[in-house]
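In: Show me the folded form of this:
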Amino acid sequence: MAQLLSNTCSIQSVVPESYILPPERRPGQHVVLPCNTIPVIDLDGNRNELIQEIIKASQEYGFFQLRNHGVSEELMKDVLVVAKEFFDLPVEEKQRFCSEDPLEQACSLKTSIDFANEKVHFWRDTLRHNCHPLEEHIQQWPENPARYREVFGLYSVEVRNLGLRILDLICEGLGLEAGYFKGGLSQGHMMSLNHYPPCPDPTLVLGLPKHGDPFTLTLLNQGDVPGLQVLKDEQWVAVDPLPNAFVVNINHMLQIISNGKLKSAYHRVVASNVDRMTVVSFIRPSMDVLIEPSKSLVSESNPPLYKCFTFGDFRRTYRTDTHEGKDPLEHLMIRS
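Out: Below you'll find the model as predicted:
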């Protein structure tokens, strides 16, 4: 069992060799633009204008920050506090959740991503668990900290409802039939608590490598410590935190369903010399649902760009492709 960073970072004065990236992959080797272009959208606005803003941001960036979204500031902060309390627990308390199975769907705690098969590890510990239906999964969640199930139960319901609301707006903006994303395309909801401990030399490591999210939609509560970067026009753009805002990003399945109209942008996470905690919610399809470009978005003059496949089949190839630096959508594209 790999040792969790959250148990050892306080005694590390140098970066362990197994976490040091090759020089060409280190974050310090790339220019990072300031966060002055990622769109900021106010959910409490005119519906037609809101839809246009979301579609435009999803086409140009695949990312936007969302304000006035209805989740209280108190709850946004509370989940980060409780998440940190979990990672501060004694090692024996966390150990029973540890797993190195990269595809495990139950509540599981991992160090890095796929520790056993990685050439270089990433500067992150993560606790992942399913959230919907809540009554089916909450009993698998940690009971310590004492408030964990209460706080994350309330938060998961509110964030899922927010995610479904955003999908409804995207649905309308794409001209799809009402309720297109209900059912199998949004049946799952998984949450990831990410702990990025202080790093002795952040220029040598990454918290997460370049990747695109494989699901439908992501909503990130990133607190007040920066670390997220988005690839735009082959340059990395920092996504600095805004108070009480979600970072929303389009996932691979939405890019395919929209037939390439929406963009699933590549992103990464850099480490820092201070503690960083994030809580990520993924709206995800069921494993057996068929994914393909929406038939209402394809025509003789606008043929489908992607093949039809099940989400479960894609999940089995996504992780390998991502770790090998391949585009996980490449083998799904239809060649003219």
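In: CA only for contacts and neighbour counts going forward, please
Out: Noted.
In: Confirm for me that Ser258 is in contact with Ser294.
Out: Yes - assessed by Cα atoms under 8 Å, Ser258 is found in contact with Ser294 at 6.4 Å.
In: Please give the structure of this sequence too, so both can be compared:
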Amino acid sequence: MPSLSDHFEFESIHEVPESHAWPSLDDHPSGDATGHDTIPLISLSNPDNNTTKLLLRHACQHWGVFHVTGHNIPPSLLSNLELQTRRLFSLPTNQKLKAARPPDGVSGYGLARISSFFSKLMWYEGFTISGPVLPHALQLWPSDHYLFCEVIEEYKKEMRKLAEKIMQLILSCIGIKEEEVKWRRELTGVLQLNSYPACPDPGKAMGLAAHTDSSLLTILHQSSTSGLQVLRREDRHGPARWVTVPPLAGALVVHVGDLSHIISNARFHSVVHRAVVNRFRHRYSMAYICGPPADVKVKPFVGSPVFRPVTWGEYLCLKGKLFNQALNSIRVVQDDEQLCLEL
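Out: This next block holds a predicted model:
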């Protein structure tokens, strides 16, 4: 289990230490040059348009990830969020550790949550904000925290509105009526700030190991340095392969999470993704991780249920114990051939 002693100043490291040296990352090619591996781009400027819904359904079924534009998040807010994220991670490690995430807690500075499932550490540091940001900000900047708090709270407010909008579209694509999901306007969210420092040997290091998100959906803003990769499932264009998701100016990335996989009864797929690192550039990403209210049991709404009902909290506990086998642990139908999973 990684501990706080595993943190160090990445900028002072001139070669990848054994603690962070991973096997080769070249097991899968990073997409192809044919255009088939370009993730979908969807505009939300006219969400009720049938074309928008068709594109969204296709993206959720075949990719589990897509870019969105027309989201109405001010560019200035995205810029300010990235600036404050850089400011946070530029603090000395001993200062960041004053806001360290407790072993049994959710919020604060720390290693990747999935670190305990791997023998090697990741070239990564993160900061999780669940609930009010002020207590953390006071630990980091006792007398200079106002702007950080203002930006974070404004971003969380805008992200919640956007998440509700996208989730409503996803539900409609599944064929779920609004009255069937009374909690659709009561979504909760956690903001995850991610830092991937420049690495002297990117071929040996892993930014963030492959995983799916436990959420309904995750909305990601990434800096101009590329690093996000998604696993494209085997299809008529080739075998399973890693595809790089390049940063697009003004666009946000949306990941389908495990809870949406459950709600759709496995029609929509949570996307396996990872982050690789860059030799020369420090990469940042900011993820809004969205889920239902704590007391809501998420369940399949269409077809013969593949999964049993589960709350987000219960599922997070399973994910913490079983990692990427958590979905299988709540499966009630083992033979997918019994089901028609195409809309």
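In: Need the TM-score between these chains.
Out: The TM-score (TM-score structural alignment, normalised by the length of the first structure) is 0.87; 316 aligned residues with a Cα RMSD of 2.1 Å.
In: returning to that earlier point: out of Ser258 and Ser294 of the first structure, which sits in the busier spot?
Out: Ser258 (23 against 15; other Cα atoms under 10 Å).
In: quick one: what's aligned to that one in the second structure?
Out: For Ser258 of the first structure, the aligned residue in the second structure is Ser264 (criterion: TM-score structural alignment).
In: ok, now how distant is that match from Asp258 of the second structure?
Out: Using Cα to Cα, to the nearest Å, we find Ser264 of the second structure at a distance of 10 Å from Asp258 of the second structure.
In: swap in Val272 of the second structure?
Out: Look at Val272 of the second structure and Asp258 of the second structure: by Cα to Cα, they are 10 Å apart.
In: so what's in contact with these two at the same time?
Out: Thr212 (Cα atoms under 8 Å, 6 or more residues apart in numbering).
In: Can you give me the neighbour number for the aligned partner of Thr51 of the second structure in the first structure?
Out: Counting by TM-score structural alignment, Thr51 of the second structure corresponds to Glu49 in the first structure. Neighbour count for Glu49 of the first structure, taken as other Cα under 10 Å: 9.
In: Tell me which other helices or strands the helix or strand hosting Glu49 of the first structure touches.
Out: For Glu49 of the first structure, the host element (DSSP states H and E) is helix 47-60. Applying 3 or more Cα pairs under 8 Å, 6 or more residues apart in numbering; DSSP states H and E, one finds that helix 47-60 of the first structure contacts strand 40-42, strand 63-67, helix 148-174.
In: for the stretch 101-250 of the second structure, what spans make up the strands?
Out: 108-110, 125-129, 188-196, 208-211, 217-222, 228-232, 241-244 (DSSP state E, counting those that start in this stretch).
In: outside of the helix or strand following the last one, which residues touch it?
Out: The first helix or strand that comes after strand 241-244 of the second structure along the chain, using DSSP H and E, is strand 252-256. Counting by Cα under 8 Å, 6+ apart, strand 252-256 of the second structure makes contact with 60, 64-69, 213, 215-222, 268-271, all of which sit outside it.
In: repeat for stretch 13-32 of the second structure
Out: Contacting residues not belonging to stretch 13-32 of the second structure are listed as 37, 120-123, 199-201, 203-206, 229, 240-244 [Cα under 8 Å, 6+ apart].
In: Repeat the analysis, applying 7 Å as the threshold.
Out: 37, 120-123, 200-201, 203-206, 241-244 (Cα atoms under 7 Å, 6 or more residues apart in numbering).
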